[in-house]
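Enquirer: Got a sequence here, can you build the structure:
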Amino acid sequence: MREKRPIIIDTDPGIDDAVALAFALFSEELEVKLITTVAGNVSCPQVTENTLKLLTFFDKEVLVAKGANQPLVQPQIDASEIHGDSGLAGFEWKEYNRQLLTEVPAAIAIHQAIQQSSEPVTLLALAPLTNIALWLRLFEEDKEKIAELVIMGGATGRGNSGNFSEFNFHADPEAAEIVLNSQLPITLLPLEIGNKARLTSETIKQVKKAGKTGKMLSQLFEHYRGGDIVTGLSMYDSTTLVYLLAPHLVETTPCQMAIELAGQVTRGASSVTFIEESSCQLVTDIQVEEFQQWFLQQVSQCG
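Expert: This next block holds a predicted model:
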């Protein structure tokens, strides 16, 4: 049997984060070593609580480390208008396991998990990149033990948080710049891929029938404003799992991505240059119908 790929997930649940966490935690190919939380969709204390709720619901024991409460420079913004004030609106959560939460800050916990791993680690970033930037500043020597950094972030056209900026990068553009300049092997799944990877109303009906996880997700979807039940819901964060688990469903191309920091209107915008060789690659397309089928298969495997 092939060894599982060790992975650390940095997240801010968030309804689409909940989907991505489910797929990663139940994957037979991935071993989630650590989950770190960061202010993003809602506050860091709330997304930390949400992560513990999800782990308890899934009956999974993974160490959780709380990260940055604020971006590196600017005031915090959130996406509570998309995910609800709690971040996971629409489901009645039961008591959760607080014992999974460590007092070690996220950046240090990432370092410890990387150093303890016998294999190179994949980092999966589903949130503003504050924790990843802080880790890089503190522990640059860890980079040689990173297999890949997979990021849901950036946009090649219009944005969803500001005219030209995607939310995760807009929430902490300085952190995004630090991470993108790190020379790590990076794969970016931008806003456009999440917008293509929409769940149709028919697929959402099928999700509801797929065990307790499907029922839970379908209740969250009723309160999710990343699209709507009729026109389809954008599954931004779960596209990272498509890349990791079903890479034949996506197309990639080498690129460089720069982040605008100075512009008053364009702050947080990402500018992409396509080049022949780079340590960074951009996912440029996804097979939508196959994604729908893959999505249902993944939900059914989550119990």
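
Enquirer: contacts and neighbour counts: CA atoms only from here.
Expert: Fine.

Enquirer: Could you tell me how many residues sit around the nearest residue to residue 256 once chain neighbours are set aside?
Expert: In space, not counting the residues next to it along the chain, residue 256 is nearest to residue 273; the distance is 5.2 Å by C-alpha to C-alpha, 6 or more residues apart in numbering. For residue 273, the tally of surrounding residues (other C-alpha atoms under 10 Å) stands at 11.

Enquirer: I'd like the structure of this one too, to check against the first:
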Amino acid sequence: MASKQRLLIDFSGDSDQAIGLLYALQSPKVQVSGIIVSDAEPDRGIQLARRLVDQVRPGEEIPVMAGTQQPLFRGEADRAADSVMTSEAVTFLTELVPDPDNPLTLVTLGRLTTVAKAIARKPEWLQVVQRIVVRGGAIRVPGDVTAIAEANLHADPEAAAFVLAAKGPLLFVPLDATESLGLTDEQAALLAKTVRGTTATGKAGTVKSVLGAMIAAVAPEQIETERLKLSIDCHSLLSRGALIADLRAKPSAGTDADVCMAIQSEAIETWVRQLTEGEDRA
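Expert: Sure thing, here's the model as predicted:
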């Protein structure tokens, strides 16, 4: 029997991103090895994650922990408060042990602050993970928070730039690859209700990018990738947080990284229909 894909998932704790966690927990191909909640109020996300684990994988002991509460550059009070909450997730990452027979994939559905702090503490921990799937960026399409920036990278561009500069095994899943996935706002709301347990408003664009990142992690044979030279802007008011690719015939600016450019959508769209049709009848 083929071994399951080991996933470590870092999400913000909101219901839209928790849909990705639900997808991973329901997948027979996946072993969720840990869940990190990187949010200003991690308790709500931790409770949500534990409830989903209890519902979908009852009896399994899956570590659920708080990540960073704030982006890298905040006031002194914010940094002091964050240092306590960060230690658990950062320590967990930096103490991971290599297992060549069971490779580990880290999926980041929110900002990259926790990952950046782990790299800063112990750069060699990157050798433990086979792949880091980053939900973030917009290259040839508009951004979703500014004209050219996507929300996750814009939320902490310094952390994202630091992670990119570390030259780990990154796979970016930008809006370019996920906007064509078939999902309506109504379906997104039903999915959000499924994970939250109460009426919730789901955003189709957000849910599509979350599920696209999960597909890239769980079923890499269903995506098309391109190796690009990338940079993340941390300075300009106009382009802060933008994922910039050198698309010239002979690119020279930026750091090499893999980018998901297309996703086969049939399997994920079938999963969405089955889940939302059942919820709609409930």
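
Enquirer: Before we go further, the residue nearest to residue 256 of the first structure is sitting in a helix, right?
Expert: No - per DSSP: H, G, I helix; E, B strand; the rest coil, residue 273 of the first structure lies outside any helix segment and is strand.

Enquirer: what helix or strand does residue 48 of the second structure sit in?
Expert: Counting by DSSP states H and E, the element that carries residue 48 of the second structure is helix 42-56.

Enquirer: one step back: the residue mapped onto the residue nearest to residue 256 of the first structure from the second structure and residue 172 of the second structure: what is the separation?
Expert: Alignment of residue 273 of the first structure against the second structure is given by TM-score structural alignment, with residue 246 as its counterpart. When distances are taken as C-alpha to C-alpha, to the nearest Å, residue 246 of the second structure and residue 172 of the second structure turn out to be 15 Å apart.

Enquirer: what's the answer for residue 165 of the second structure, then?
Expert: Relative to residue 172 of the second structure, residue 165 of the second structure is positioned 14 Å away (criterion: C-alpha to C-alpha).

Enquirer: With neighbour numbers in mind, choose between those two.
Expert: In this view residue 165 of the second structure and residue 172 are compared by other C-alpha under 10 Å, and residue 172 has more residues nearby, 24 against 16.

Enquirer: got a list of what the residue minimising distance to the centre of the first structure touches?
Expert: By C-alpha atoms, centre = their mean, the first structure has its centre lying nearest to residue 126, at 1.8 Å. Residues counted as contacts of residue 126 of the first structure (C-alpha atoms under 8 Å, 6 or more residues apart in numbering) are 9, 10, 11, 12, 17, 151, 152, 153, 168, 237.

Enquirer: Which single one of those is nearest to residue 113 of the first structure?
Expert: residue 9 (11.3 Å; C-alpha to C-alpha).

Enquirer: Tell me the spacing between the closest one and residue 293 of the first structure.
Expert: Distance, residue 9 of the first structure to residue 293 of the first structure, using C-alpha to C-alpha: 24 Å.

Enquirer: cool, and residue 204 of the first structure?
Expert: When distance is defined by C-alpha to C-alpha, residue 204 of the first structure is 11 Å away from residue 293 of the first structure.

Enquirer: The two - which one has more neighbours?
Expert: More neighbours surround residue 204 than the other of residue 204 of the first structure and residue 293, with 21 against 11 (other C-alpha under 10 Å).

Enquirer: Check which helices and strands the strand or helix carrying that one sits against.
Expert: With the criterion set as DSSP H and E, the secondary-structure element containing residue 204 of the first structure is helix 201-208. The contact analysis (3 or more C-alpha pairs under 8 Å, 6 or more residues apart in numbering; DSSP states H and E) places helix 201-208 of the first structure against helix 211-221, helix 288-300.

Enquirer: picking up where we left off before, okay, angle between the helix holding residue 48 of the second structure and helix 185-196 too, please.
Expert: For helix 42-56 of the second structure and helix 185-196, the angle between their directions (axes from the mean of the first three to the mean of the last three C-alpha atoms, to 10 degrees) works out to 90 degrees.

Enquirer: What is helix 42-56 of the second structure packed up against?
Expert: Judged by 3+ C-alpha pairs under 8 Å, 6+ apart, helix 42-56 of the second structure is in contact with helix 15-26, strand 30-37, strand 64-66, helix 185-196.

Enquirer: mind checking how far it is from the chain centre?
Expert: 17 Å (C-alpha atoms, centre = their mean, to the nearest Å).

Enquirer: so where do the helices sit in the second structure?
Expert: Secondary structure of the second structure (DSSP state H): helices located at 15-26, 42-56, 76-94, 113-121, 151-155, 157-165, 175-178, 185-196, 204-218, 266-281.

Enquirer: which parts of the first one are buried?
Expert: Pointing back at helix 15-26 of the second structure there. 15, 16, 17, 18, 19, 20, 21, 22, 23, 24, 25 (16 or more other C-alpha atoms under 10 Å).

Enquirer: what does that helix contact?
Expert: Judged by C-alpha under 8 Å, 6+ apart, the contacts made with helix 15-26 of the second structure from elsewhere in the structure are 9, 11, 30-32, 48-49, 52-53, 56-57, 109-110, 188, 191-193, 195-196, 200, 202-203, 206-207, 210-211, 214, 218.

Enquirer: Okay, angle between it and helix 266-281 too, please.
Expert: Here the directions of helix 15-26 of the second structure and helix 266-281 differ by 110 degrees (the same axes, to 10 degrees).

Enquirer: can you tell me how far residue 208 of the second structure sits from residue 214 of the second structure?
Expert: When C-alpha to C-alpha is the yardstick, residue 208 of the second structure and residue 214 of the second structure sit 10 Å from each other.

Enquirer: same check, this time on residue 145 of the second structure
Expert: Counting by C-alpha to C-alpha, the gap between residue 145 of the second structure and residue 214 of the second structure amounts to 21 Å.
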